[in-house]
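Asks: requesting a structural model of the entry that follows:
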Amino acid sequence: MNDIKKVVLAYSGGLDTSIILKWLQDVYHCEVVTFTADIGQGEELEPARAKAKALGVKEIYIEDLREEFVRDFVFPMFRANTIYEGEYLLGTSIARPLIAKYMVEIANRTSADAISHGATGKGNDQVRFELGAYALKPEVRVIAPWREWDLTSREKLLDYAEKHGIPVEYKRSGQQSPYSMDANLLHISYEGAVLEDPWQAPEESMWRWTVSPEAAPDKPVELELRYQQGDIVAINGQNMSPAEVLAYLNQVAGAHGIGRLDLVENRYVGMKSRGCYETPGGTVMLRAHRAIESLTLDREVAHLKDELMPRYASLIYNGYWWSPERQLLQTMIDASQANVNGRVRVKLYKGNVIITGRESDSDSLFDTKIATFEDDAGAYNQKDAEGFIKLNALRMRIAAQLRNKRS
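Replies: Below you'll find the model as predicted:
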């Protein structure tokens, strides 16, 4: 411990990281540099600065990463139509490699000896933060207090905070406990409290971004999304930056009851966990992106992407964003998006995302002359289908003939 002089702490200003800040000072006798990432969590970040100053921190970094987060992490992930275990849109997972990147950058900038985070020893985030840090700075030293200290309960954390005069907004046990939440521009997640029983339905008062589908407006809203190389660049004719796109879709889709998910998932560390998620904008993006790809992607390219997507999703969920295999897959995915250009029209109505139109002026592979049920003027010779079918049936016919001989 004596050789640790300075540590960069991923700091939110909440209960855990506020205690970690003081604990690092007391146990490691080191200077702490705080780093707070603004990735669209919707909270005022200046209180984090004030808390850090009150605890004697001299170097405080608060970085606005909203555009970088959506442009360089969320959009590339959605080009692959990425979902984990069939449902989860990876809202927490995709933020961790960006935070790890800046922890390392600030450590380099401040000549820090180590980095530290507030992820517990039971969760996925410890893996994601540390795999990212090691990939970007192989010699980095990591301090994970939850794997070292004896503050193993919320009550012990609160006692520590009270003893050291650390201001926290948290209620003692015996009162209604808040959920453990994580938010960014892509989603907000909820864990703990009644959600620890998979049979218990989430309380309606828990949800923050979405109305219930039952309470959503009776009148639908239609949006027109314009795509350029697989990314949304305009909505209803108005050009928008990546962060603006996601923020707008969150607002509109959330108001129409879109994006709620109640999931039991398999954590990388081996246990199952139950969480609830709100991802309104991401839910629209996934449906709309598949719609524009249905026009512009070759069949085998689309099917190959679908086959590779679960592996790509697992790499992100498990913390391997900076791995060579994820980067290799990304190169292929991005190459597939060169002709994914055009417009998609969606209707949002009481929790549903309904595709009502898709169009690509220059890159559509949909040929009306061939696909029509009317006279195609010889564009497609239906007699050709006979040989096609017989050739594809050949192996099955041979196998059937053999079975008949044996019987």
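
Asks: please count neighbours and contacts with C-alpha atoms only from this point.
Replies: Fine.

Asks: longest helix anywhere in the protein?
Replies: helix 384-406 (DSSP state H).

Asks: what sits up against that helix?
Replies: For helix 384-406, there are no external contacting residues (Cα atoms under 8 Å, 6 or more residues apart in numbering).

Asks: just how off-centre is it within its chain?
Replies: 46 Å (Cα atoms, centre = their mean, to the nearest Å).

Asks: report the secondary structure state of the residue nearest to Asp125 when sequence neighbours are not counted.
Replies: Among residues not flanking Asp125 along the chain, Ala119 sits closest, at 5.7 Å (Cα to Cα, 6 or more residues apart in numbering). Under DSSP: H, G, I helix; E, B strand; the rest coil, Ala119 falls in the coil class.

Asks: could you report the distance from the residue nearest in space to the middle of the chain to Val104?
Replies: By Cα atoms, centre = their mean, the chain has its centre lying nearest to Gly91, at 2.6 Å. Plainly put, Gly91 is 22 Å away from Val104 if you go by Cα to Cα, to the nearest Å.

Asks: alongside the first, I'd like the structure of this one:
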Amino acid sequence: MSKVEVKKVVVAYSGGLDTSVIIPWLKENYDCEVVAFVADVGQGAEELEGVEEKAIASGASEVYVADLKEEMVKEYIYPSLKTGALYEGKYLLGTSMARPIIAKAQVECARNVGADALAHGCTGKGNDQVRFEGAFAALAPDLHVIAPWREWDLVSREECLDYLAERNIPCSASLTKIYSRDANAWHISTEGGVLEQTWNAPNDDCWAWTKSPEEASNEAEYVTIKVEKCEVVAVDGKDMSPYEALMYLNDKGVEHGIGRIDIVENRLVGMKSRGCYETPGGTIMMEALRAVEQLVLDKSSFEFREELGVKAAHLIYDGRWFTPLCESIIAASESLAQDVNGEVVIKLYKGQATATQKRSDNSLYCEAFATFGEDEVYDQSHAEGFIRLYSLASRIRTLNSQK
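Replies: Below is the predicted model of the structure:
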């Protein structure tokens, strides 16, 4: 297949083995200038240490590092939380939610440097290739997209290391890497190794952040979370930005083993994959937001919000953030969130985050109506007429069958 002529390409660069190979490969195979774009989405200082020097050593002409942490939590994670999105009932979409903001910032970088192409290091087996390229299609359909893993003949970690060694390009990667990990402020994922056999229980190495519940404190800890319009705005009496709140709750959750899941999920490309995901602060946030919703949303509104969550989870997972449907779902959840204000106390203990106290000025819970004791506000005889009308269709259907 003949290659498209490219003059300058911006590659999403992490400093790992794959992207270290991609830079010289692009220069050799496309005879183009390569600009490295690095997204700081909270993966940690260790991951970013020396990343600019690594990119230049690999052959990049320029390196741009974008601090996206606050924006990611405020503009992508918080809106997703309002929908209640949980992929296949468990996954809090940690990797998925980082991809649209990275892709958007990469496109902006390409525009700023006058690039005519974009490149990523996603494999042909995973979801991320769809997420990146779906975002590129929505934001910059005029830019050519290069996916080296779908073009080159390198098939193993050994071959990638040999490729760099032959060109005297330094790389800290080695053959001893067992697990594939992806981290950001929201979560860390672990795949590969023992997890590739579903009958293998995850070992201690499969968990990178959180303490095991068995090793966590024997004393429960309580955090108080203030919620406004279905957003966490303060924790333990201190106003915090979205990113600050997440970092604070991450620290708490890590110590109590909160937010671990071991899931076999359905990838968009058709295969199943297994991963161990840790989302400590996010799990606490989700528990707090749903607790306030229980007080505020009526039955029909809550049911609709649940439907939004299921649909949003698939859209986000499938890389369809920049679509009219996703925008509409987020707008609907924003509307429902207007009255979701309140305060929640969350108990953190041995891997569990549990709402133990909750209150809201907008609460629809009324003790005078709900009490099992004597009341003067509800005439129980009124229920008879309601039930008769509610079940009228069933009554008529059965009477017809008896004719």
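
Asks: if we can go back for a sec, please say which position in structure 2 the residue nearest to the centre of structure 1 maps to.
Replies: Using TM-score structural alignment, the partner of Gly91 of structure 1 in structure 2 is Gly94.

Asks: ok, the closest residue to Asp298 of structure 1 other than its chain neighbours - how many residues close by?
Replies: Leaving aside its sequence neighbours, Asp298 of structure 1 sits nearest to Leu365 (Cα to Cα, 6+ apart; 7.5 Å). When neighbours are counted by other Cα atoms under 10 Å, Leu365 of structure 1 registers 14.

Asks: next: Ala208 of structure 2.
Replies: The number of residues near Ala208 of structure 2, taken as other Cα under 10 Å, comes to 16.

Asks: do the same with Cys230 of structure 2
Replies: Neighbours of Cys230 of structure 2 (other Cα under 10 Å): 28.

Asks: I'd say it and Ala288 touch.
Replies: No - with contact defined as Cα atoms under 8 Å, Cys230 of structure 2 and Ala288 do not form a contacting pair (9.2 Å).

Asks: look up how far Ser294 of structure 1 lies from the residue nearest to Asp298 of structure 1.
Replies: On the measure of Cα to Cα, Leu365 of structure 1 and Ser294 of structure 1 end up 9 Å apart.

Asks: give the buried residues for the one helix or strand Arg274 of structure 2 maps to.
Replies: According to DSSP states H and E, Arg274 of structure 2 maps onto strand 272-278. Neighbour-count burial for strand 272-278 of structure 2 flags Ser273, Arg274, Gly275, Cys276, Tyr277, Glu278 (criterion: 16 or more other Cα atoms under 10 Å).

Asks: now for Ile316 of structure 1: which residues touch it?
Replies: Leu90, Ser93, Ile94.

Asks: still touching in structure 2? Go through those residues.
Replies: Cross-checking the contacts of Ile316 of structure 1 against structure 2 gives Leu90, Ser93, Ile94 as conserved contacts, using both residues aligned by TM-score structural alignment, their matches' Cα atoms under 8 Å.

Asks: surely the second one meets Tyr317?
Replies: Spelled out, that is Ser93 of structure 1. Yes - between Ser93 of structure 1 and Tyr317 there is a contact under Cα under 8 Å: 5.3 Å.

Asks: now for these two: what residues contact both?
Replies: By Cα under 8 Å, 6+ apart, no residue touches both Ser93 of structure 1 and Tyr317.

Asks: out of these two, which sits in the busier spot?
Replies: Neighbours around Ser93 of structure 1 and Tyr317, counted as other Cα under 10 Å, are more numerous at Tyr317. The numbers are 27 against 22.

Asks: find the nearest non-adjacent residue to the counterpart of Lys137 of structure 1 in structure 2, please.
Replies: Matched by TM-score structural alignment, Lys137 of structure 1 corresponds to Ala140 in structure 2. Using Cα to Cα, 6+ apart and skipping the chain neighbours, the partner closest in space to Ala140 of structure 2 is Val107 (6.9 Å).

Asks: this completes my enquiry, with thanks.
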